[in-house]
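Engineer: coords below, sequence missing:
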């Protein structure tokens, strides 16, 4: 054994969410795929609902595959998520649907920072 176990799924999810740049969003599915479990989008949502404070502070940047704000139950109302995203410059095509063409970030498109 190397003395260091590989990070578990939750740790990988949290690390990916921390990397989402302000003004960008990604989807539960893209986080799941980048974390090595492509069919675990719902688990990503569950993990974000139970995430540590530093992840919760940026979890509003994760939306569903259509760009819809589905984390409203965690924020009290989707309008809270929308306000946080608008503060970062994110635009919408509908009341609670992010313009994914402008703001989608895919963690697989950017190499993980060294360190």
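Structural biologist: Okay, I see it. Computed from a predicted structure; not experimentally measured. Numbering: from 1, shown residues only.

Engineer: okay, CA-based contacts and neighbour counts for the rest of this
Structural biologist: Fine.

Engineer: the strands in this structure, which residues?
Structural biologist: Taking DSSP state E as the criterion, the chain contains strands spanning 26-27, 62-63, 92-94, 97-98.

Engineer: and the ones you listed, which is most packed in?
Structural biologist: Mean neighbours per residue, mean count of other CA atoms under 10 Å, is largest over the strands of the chain for strand 62-63, with a mean of 26.

Engineer: what packs against that strand?
Structural biologist: Packed against strand 62-63, as judged by 3 or more CA pairs under 8 Å, 6 or more residues apart in numbering; DSSP states H and E, are the following elements: strand 26-27.

Engineer: packing partners for the strand it packs on?
Structural biologist: Using 3+ CA pairs under 8 Å, 6+ apart as the contact criterion, the neighbours of strand 26-27 among helices and strands are strand 62-63.

Engineer: Any chance you could list what contacts the strand it packs on?
Structural biologist: Outside of strand 62-63, the residues that reach it under the criterion CA atoms under 8 Å, 6 or more residues apart in numbering are 17, 25-28, 69-71.

Engineer: and the comparison structure, right after this:
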């Protein structure tokens, strides 16, 4: 069993995800990169672990795989929420080029 990420890391991940505007998405790796700039550590896997455990408190559906795949086991609900926000899709995946967002960019 893996140790839980430090609470500071969890807070940073949740803060980044909470800032993603409606209609935009970030990948797990993108979130990890922003958090790594702030804390000096982290990975896409760790972000995934944080989201699996604590993601219900933030707009979890706005965090997807780098190729646009939706959160495993939550694809239907994520698709529903993202489509309601106007997110573009290519088949069953999010169109990342059209919807990717970085903190500091306009929504």
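Structural biologist: Noted; the coordinates are in hand. All of these numbers come straight from a predicted model, not from anything done at the bench.

Engineer: quick one on the thing from earlier: including distance to residue 7 of the first structure, could the strands of the first structure go into CSV?
Structural biologist: Output for those, formatted as CSV (distance: least, CA to CA, whole Å):
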stretch, distance to residue 7 of the first structure
strand 26-27, 21
strand 62-63, 21
strand 92-94, 35
strand 97-98, 31
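
Engineer: Against residue 10 of the first structure, how distant is residue 63 of the first structure?
Structural biologist: Between residue 63 of the first structure and residue 10 of the first structure the distance, using CA to CA, to the nearest Å, works out to 18 Å.

Engineer: what does residue 54 of the first structure give?
Structural biologist: Noted for residue 54 of the first structure: a distance of 14 Å to residue 10 of the first structure, by CA to CA.

Engineer: Who has more neighbours out of these two?
Structural biologist: Per other CA atoms under 10 Å, whichever of residue 54 of the first structure and residue 10 has more neighbours is residue 10, with 17 against 11.

Engineer: Now do the contacts for the more buried one.
Structural biologist: By CA under 8 Å, 6+ apart, the contact list for residue 10 of the first structure reads 44, 47.

Engineer: Give the equivalent position in the second structure for it.
Structural biologist: Per TM-score structural alignment, the equivalent position to residue 10 of the first structure in the second structure is residue 10.

Engineer: ditto for residue 80 of the first structure
Structural biologist: The equivalent of residue 80 of the first structure in the second structure is residue 77 (alignment by TM-score structural alignment).

Engineer: show me the contacts for its match.
Structural biologist: By CA under 8 Å, 6+ apart, the contact set of residue 77 of the second structure is empty.

Engineer: hey, where'd the helices end up in the first structure?
Structural biologist: Taking DSSP state H to define them, one finds helices in the first structure at 9-18, 28-34, 41-49, 53-56, 72-75, 78-87, 100-103.

Engineer: centre of the chain versus the fourth one, how much separation?
Structural biologist: This means helix 53-56 of the first structure. Using CA atoms, centre = their mean, to the nearest Å, we find the averaged C-alpha position of helix 53-56 of the first structure to lie 11 Å away from the chain's own average C-alpha position.

Engineer: how much space is there between the residue nearest the centre of the second structure and residue 46 of the second structure?
Structural biologist: What sits nearest the mean C-alpha location of the second structure, by CA atoms, centre = their mean, is residue 63, with 2.1 Å. Counting by CA to CA, the gap from residue 63 of the second structure to residue 46 of the second structure is 13 Å.

Engineer: repeat for residue 78 of the second structure
Structural biologist: To residue 46 of the second structure, residue 78 of the second structure is 20 Å away according to CA to CA.
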